[in-house]
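[1] give me a model of this one.
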Amino acid sequence: MLARHPLDAMPPALLAELEVGGLVPADLYAAVVAAIDEDVPGEDVTSAATIPVDARGTADLAAREPGVVAGLALAELVFRYVLGDAVTVTERRPDGARVAAGDLVMRVEGPTRGLLTAERVALNYASHLSGVATATAAWVAALDGTRARVLDTRKTLPGMRALQKYAVRCGGGVNHRWSLSDVAMVKDNHVVAAGGVVPAYRAVRERDPDVRVVVEVTELAELEQLLDVGCPWVLLDNMDPATLRAAVAANEARGDGAAVLEASGGLTIERARAVAETGVDYISVGALTHSVTVFDLGLDLRDATP
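    A predicted model of the protein is given here:
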């Protein structure tokens, strides 16, 4: 049987760690409950058939490639939900830590059935989030020495936005807007509907003077128009390095009235450095979250006592 440990019985230090990471323990707990219910709607029939009910074991969660880990605190939450006070977690590396292939990132000890029942959900979270963190770290490294910083986008898996954006931060990236409500991002379809970049920008300003506004442009002329009306943040979409350099020069010519410039659209890590060296402030990368490769983590049972 699963312990299904309640949230208020979890170690306070673990919950505090999640909160420090900008996550909401109650939301994560609810997600873990749903994930375990999906994976174990009845009993773990394989473990029940092959493992004595009173067997105990120790399992190592290890990296099988180099990268940056994230989601290990959440993986611990999974094990503690399934096993309650019967599990001991040690040697857990902090989220955001760089690891090499073969490095131990967490050790769990407890009832063997429960360890293997919780294994897949814990690995699903940690492998995916470590993949996001590792991909982000690679972009950060590619931009090193330039002024540009890497931004994420809203291209996140439904229900996973807070976790994926957390993993981006673990990898050294910066979170862009969280939703359609916290930042007004005027994109091409909004520009068409409003009749131009300036009318679109002014419409947002008139309706909500306090909201942060980002306006997407595809031509230098549109950038100049927005700079004339004091737009604070401009997204430069699908521009080549030469055009980006011209955009940066036009912006810097405004002195203190310069806008934040963000490059986006069709970017690859191979092109990252060339784009960053144009002088833009940010590079936004949807691939950090929408098409990331999972990080190879594995859990191996070191010993088991019947």
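
[2] from here on, contacts and neighbour counts on C-alpha atoms
    OK.

[3] how about the strands in the protein?
    Here the chain has its strands, by DSSP state E, at 56-63, 67-68, 88-90, 98-99, 104-111, 149-151, 183-186, 212-217, 233-237, 260-264, 282-284, 297-305.

[4] for the stretch 151-300 of the chain, which segments are assigned as helices?
    Listed from the start of the chain, the stretch 151-300 of the chain has helices (DSSP state H, counting those that start in this stretch) covering 161-170, 188-194, 197-207, 220-228, 241-252, 269-276, 287-290.

[5] the first one - contacts with which helices or strands?
    Meaning helix 161-170. Contact partners of helix 161-170 among helices and strands, from 3 or more C-alpha pairs under 8 Å, 6 or more residues apart in numbering; DSSP states H and E: helix 112-143.

[6] if you set the cut-off to 10 Å instead, what comes out?
    Helix 161-170 makes packing contacts with helix 25-39, helix 112-143, strand 149-151, helix 287-290 when contacts are defined by 3 or more C-alpha pairs under 10 Å, 6 or more residues apart in numbering; DSSP states H and E.

[7] to compare against the first, here's the next sequence to fold:
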Amino acid sequence: MQNAPYLTPEALSTFIRTALTEDVGDGDHSSLAAIPANARNRAKLLVKGEGILAGVQLARLIFREVDPALRMELLLTDGAPVKHGDVAFIVEGPARSILTAERLVLNCMQRMSGIATYTAYLTTLLAGTKAKLLDTRKTTPNFRLCEKWAVVIGGGVNHRYGLFDMIMLKDNHVDYAGGIRQAIEATHAYLKRTGRDLPIEVETRSLAEVQQVLETGGVYRIMLDNMRPAQMREAVRLIGGRYQTEASGGITEQTIAEVAATGVDFISVGALTHSATILDISLKAY
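    All right, here's what the predicted structure looks like:
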């Protein structure tokens, strides 16, 4: 798996505990009321669609957080192609604990599997080119960790995780700064002043702006935003391998292959995380 520095034990634990607090509150009163304290049962994770499975590792951590007495038997792993009727794992242990963990496990896995499935599909459309598929920051608040993890499971590449781990000078930054040269020069001054070493990417909207970046220098990637394929191809030629290139803006499954053929290094698609449909999954007692 691609290096994912955000998947730390602390971050995962914080996410799971916060999500459980939201869902469980002062108790799972349905289970506490209806299920004997000493009841032990098992359930299977049943796939009810076709796609790429994601969230199995996270499910293990959720079950462990809810009750260390729960045991999982893994039958399928993250990244596995699945079809209707497949069983991903079996969980066994205190019945109340299985029921308490059920919805969080399903919410995470359905969403993550949907993202992984769509990512894997778009990646197939890049075959024969050097382009790699990137995600964006268009994620669900407080669920970014899971969504970006799912992109990696589906074969995509994570872009920056947040505002803190790289500098991206987008159109509004450029306009507010007074232009591309001013934005880049101010950024270098800021990095020197604060002692930070962050990669710089600049968004360009025209070939003239690409030329301005080339004349200024000091970046590591140039974004080609909302350009037509012919413009992108010319921009790639102008850049000539001096900097990485990224295509962005309104790219769909109908246009992504043509964009990739322009020779760009990366293609970012917000729809990976903001528009992917879930993969239907359920947890069935048996």
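
[8] so what number do they get for TM-score?
    Scored against TM-score structural alignment, normalised by the length of structure 2, the superposed chains reach a TM-score of 0.90; 280 aligned residues with a C-alpha RMSD of 2.1 Å.

[9] rewinding a little: what's the closest of the helices and strands packed on helix 161-170 of structure 1 to Ala162 of structure 1?
    The closest of those to Ala162 of structure 1 is helix 25-39. By C-alpha to C-alpha, the value is 9.7 Å.

[10] relative to structure 1, which residues correspond to stretch 249-265 of structure 2?
    Aligning stretch 249-265 of structure 2 against structure 1 (TM-score structural alignment) gives residues 265-281.

[11] actually stretch 106-124 of structure 2, not the one I wrote
    Against structure 1, stretch 106-124 of structure 2 falls on residues 123-141 (TM-score structural alignment).

[12] what residues of that stretch count as buried?
    Within stretch 123-141 of structure 1, the residues scored as buried using 16 or more other C-alpha atoms under 10 Å are 123-140.

[13] ok now stretch 70-90 of structure 2, how far from the chain's centre?
    How far stretch 70-90 of structure 2 lies from its chain's middle: 21 Å, per C-alpha atoms, centre = their mean, to the nearest Å.

[14] again with stretch 197-212 of structure 1
    Worked out by C-alpha atoms, centre = their mean, stretch 197-212 of structure 1 lies 29 Å from the chain centre.

[15] save the strands of structure 1 as CSV, and put in mean neighbour count too.
    Below are the strands of structure 1 laid out as CSV (neighbours: other C-alpha atoms under 10 Å):
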stretch, mean neighbour count
strand 56-63, 21
strand 67-68, 26
strand 88-90, 14
strand 98-99, 18
strand 104-111, 22
strand 149-151, 24
strand 183-186, 18
strand 212-217, 21
strand 233-237, 22
strand 260-264, 22
strand 282-284, 22
strand 297-305, 16
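
[16] out of those strands, which gets nearest to Val197 of structure 1?
    With C-alpha to C-alpha as the criterion, Val197 of structure 1 lies closest to strand 212-217 of the strands of structure 1, at 7.2 Å.

[17] and the closest one, which stretch of structure 2?
    The alignment of strand 212-217 of structure 1 onto structure 2 (TM-score structural alignment) covers residues 199-204.

[18] just the residues contacting the matching stretch, thanks.
    The set of residues external to stretch 199-204 of structure 2 that reach it, using C-alpha atoms under 10 Å, 6 or more residues apart in numbering, is 165-174, 180, 183-184, 187-188, 209-213, 218-227, 235, 243-248.

[19] let's see that with 6 Å instead.
    With C-alpha atoms under 6 Å, 6 or more residues apart in numbering as the test, stretch 199-204 of structure 2 has contacts from 166-170, 210, 219-225.

[20] repeat for stretch 211-224 of structure 2
    Arg181, Ile200, Glu201, Val202, Glu203, Thr204, Tyr243, Gln244, Thr245, Glu246, Ala247.

[21] one step back: what's the closest of the strands of structure 1 to Ala30 of structure 1?
    With C-alpha to C-alpha as the measure, strand 88-90 is the member of the strands of structure 1 nearest Ala30 of structure 1 (21.0 Å).
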